[in-house]
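K.L.:
For reference, the sequence and a predicted model appear below.
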Amino acid sequence: MPSLRDLAELVRAPAALSVPGDVVAGAAAADALDRRVPGLAGASVLLYWAGMAANDWADRELDAKERPERPIPSGRVSPGFALGVSAGLTAAGIGLAGLAGGRRALAVAVPLAGAVWAYDLRAKNTPAGPAVMAACRGLDVLLGASGGRVARAVPAALTVAAHTYTVTELSRREVSGATRALPAATLAGTAAVAAAAVARPRTADPAAASGSPNWRTLVPAALAGWYGLQYGAAQARVAADPQASKVRAAVGAGITGLPALQGALVARAGAAVLGVAVAAAAPLGRRLARLVSPT
């Protein structure tokens, strides 16, 4: 029987801190911050963990050569057990989404689960891989919006999806290293994502509508800047020295820095205090990443 640490490594447990913010960002944008959000966030985490376990099951032969320290190739977790964990977490995630958000949430959770499995089993090692993974994160944001005005959450979903695309592109070079052109391109994408997180598709704060600045109007820019600085600096280091270890560090920064971006989106929707709370998961995620790798 695998230990709790083995299971935590299998599902990349600390990386799940980057997941609830998707749901909160979607709910904030869709005017759906209500009692359904915690349950939907929990469902999102379960589906994320399911994807991580399925990823290692699908990659078990490759990992035996490139990452023998991972739970399956090291013998600490059997392939069958990992597949069972993934299937069970998927079912639990879809079930919790239905309980928390009803049919509207299920209408997003089911295709989200399908996209997760499609990425792990088919798309990951194809040119479509980054786009499929980006779609997973975009759907995760829309899961949070499912109880409200979903169309209003589309800009936030696209912003998170664009960030995810850059992280996924980098992750494909975690073992081999990258060319300098790749981090230069993803860094430009990160700058665009940070700018998009500040732009307001609609105004929820009367002070912002009148043009009168206050601390709440500054929060989205501060959090987006924090996101851009942390993730951007890691990519700049890859551009200067594109060896595999620097690429892995940049991927980790992209994962653990996502809550700052999510917090900016939440604050942009008018929930500044909640946005700061979401962003607070970023430093916690970095600390936990020292114990269990998020990549």
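P.N.:
Happy to help now that I have it.

K.L.:
From now on I want contacts and neighbour counts done on CA atoms only, so please keep to that.
P.N.:
Fine.

K.L.:
now the helix or strand residue 24 falls within: how far from the chain's centre is it?
P.N.:
With secondary structure defined by DSSP states H and E, residue 24 is part of helix 20-29. The chain centroid and the centroid of helix 20-29 are separated by 12 Å, computed with Cα atoms, centre = their mean, to the nearest Å.

K.L.:
and after that helix, which helix or strand comes next?
P.N.:
Downstream of helix 20-29 (by DSSP H and E), the next one is helix 36-58.

K.L.:
Show me what the helix holding residue 24 is packed up against.
P.N.:
Other elements packing on helix 20-29 under the criterion 3 or more Cα pairs under 8 Å, 6 or more residues apart in numbering; DSSP states H and E are helix 36-58, helix 129-145, helix 154-171, helix 258-268.

K.L.:
Now mean neighbour count and distance to residue 284 too, for those, in JSON lines please.
P.N.:
Written out in JSON lines, the entries for the helices and strands packed on helix 20-29 read as follows (neighbours: other Cα atoms under 10 Å; distance: least, Cα to Cα, whole Å):
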{"stretch": "helix 36-58", "mean neighbour count": "25", "distance to residue 284": "16"}
{"stretch": "helix 129-145", "mean neighbour count": "27", "distance to residue 284": "21"}
{"stretch": "helix 154-171", "mean neighbour count": "24", "distance to residue 284": "19"}
{"stretch": "helix 258-268", "mean neighbour count": "33", "distance to residue 284": "10"}
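
K.L.:
hold the first one in mind and look at this next one:
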Amino acid sequence: MNGGSVTAVGAGARPTGVARAWAELLRLPALFTVPGDALAGVAAVAAAPNSRTLLAVGCSLCLYEAGMALNDWADREEDAAERPHRPLPSGRVHPAAAFSAACALTAAGLALAARAGRPALTIAVPLAATAWAYDLALKRMPAGPTAMATARGLDLLLGAAATTGHPREALPSAALLATHTLAVTTVSRRETTGGSTLAPWPPSPRRPC
């Protein structure tokens, strides 16, 4: 009887452990911060949210989660050495499953954008491309902060494009958000690498050849 109880507990614990691993991989608590950009885009064009706004928010959520899964897949070797407790290096989530999830979530996000209309899809495609480029390469390059800023600006435009079909009016707000993101990301990166916390503006004068 006791053995049966232990078996039952073990069988029930495994799905819970898998769910927790995926929740950690996808950083689910951070999802609550994602809709803000798309909703800011709606506010920027002085429009009322509608059903297409919900599609834009759904697209943003899918692309965000795709980026989370892809980020850990791209960093799996580094995490194995520095963060072995993460879902992939610890073996709780298989790398192939994480990559497949990133692909599926990206496809789902683009499908939602397509349902919202061509203007939304026109924004969502470069947004997805920017997220993939950032995770796979750009985050380790000087262009990393610019890519992050571009993604935030496009996310804001996505909300405007889906809701009204005319994202041009939201360009100033998108540029402001992108500039703020660029500054914060650049300063954060310099803090992480031990450099000055001052943003590198204006640029340093070039040394003579």
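P.N.:
Looks like it arrived, so ask away. Everything quoted here is computed from the prediction, not taken from an experiment.

K.L.:
Grab the most central residue of structure 2 for me.
P.N.:
Nearest to the geometric centre of structure 2 sits residue 64, at 3.2 Å (Cα atoms, centre = their mean).

K.L.:
Export the helices and strands packed on helix 20-29 of structure 1 to JSON lines and append columns for distance to residue 92 of structure 1.
P.N.:
As requested, the helices and strands packed on helix 20-29 of structure 1 are exported to JSON lines (distance: least, Cα to Cα, whole Å):
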{"stretch": "helix 36-58", "distance to residue 92 of structure 1": "7"}
{"stretch": "helix 129-145", "distance to residue 92 of structure 1": "15"}
{"stretch": "helix 154-171", "distance to residue 92 of structure 1": "24"}
{"stretch": "helix 258-268", "distance to residue 92 of structure 1": "24"}
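
K.L.:
how about the nearest residue to residue 70 of structure 1, chain neighbours excluded?
P.N.:
By the measure of Cα to Cα, 6 or more residues apart in numbering, the closest residue to residue 70 of structure 1 outside its immediate chain neighbours is residue 63, 7.2 Å from it.

K.L.:
which SS class is residue 174 of structure 1?
P.N.:
coil (DSSP: H, G, I helix; E, B strand; the rest coil).

K.L.:
my guess is it meets residue 248, correct?
P.N.:
Yes: taking Cα atoms under 8 Å as the definition, residue 174 of structure 1 is a contact partner of residue 248 at 5.1 Å.

K.L.:
Of these two, which one has the most company?
P.N.:
Taking residue 174 of structure 1 and residue 248 together and counting by other Cα atoms under 10 Å, residue 248 has the greater number of neighbours (23 against 20).

K.L.:
Pull the distance from the longest helix seen in structure 1 to the chain's centre.
P.N.:
Counting residues, the longest helix in structure 1 under DSSP state H turns out to be helix 79-118. Relative to the chain's own centre, helix 79-118 of structure 1 is displaced by 16 Å; criterion: Cα atoms, centre = their mean.

K.L.:
Return the angle between stretch directions for that helix and helix 36-58.
P.N.:
For the pair helix 79-118 of structure 1 and helix 36-58, the angle between their directions (axes from the mean of the first three to the mean of the last three Cα atoms, to 10 degrees) equals 120 degrees.

K.L.:
Just the buried residues of helix 79-118 of structure 1, please?
P.N.:
Of the residues in helix 79-118 of structure 1, those buried under the neighbour-count criterion (16 or more other Cα atoms under 10 Å) are 79, 82-87, 89-101, 105-110, 112-113, 115-118.

K.L.:
got a list of contacts for stretch 118-132 of structure 1?
P.N.:
Taking Cα atoms under 8 Å, 6 or more residues apart in numbering as the criterion, the residues outside stretch 118-132 of structure 1 that touch it are 51, 54, 55, 58, 115, 133, 164, 165, 166, 168, 169.

K.L.:
quick one: that stretch aligns where in structure 2?
P.N.:
Stretch 118-132 of structure 1 falls opposite residues 133-147 of structure 2 when the two are matched by TM-score structural alignment.

K.L.:
quick one: terminal-to-terminal distance for the matching stretch?
P.N.:
The separation between the terminal residues of stretch 133-147 of structure 2, taken as Cα to Cα, to the nearest Å, is 8 Å.

K.L.:
What is the equivalent residue in structure 1 for residue 69 of structure 2?
P.N.:
Residue correspondence, TM-score structural alignment: residue 69 of structure 2 in this structure matches residue 53 in structure 1.

K.L.:
I meant to write residue 33 of structure 2 there.
P.N.:
Residue 33 of structure 2 maps onto residue 18 in structure 1, by TM-score structural alignment.
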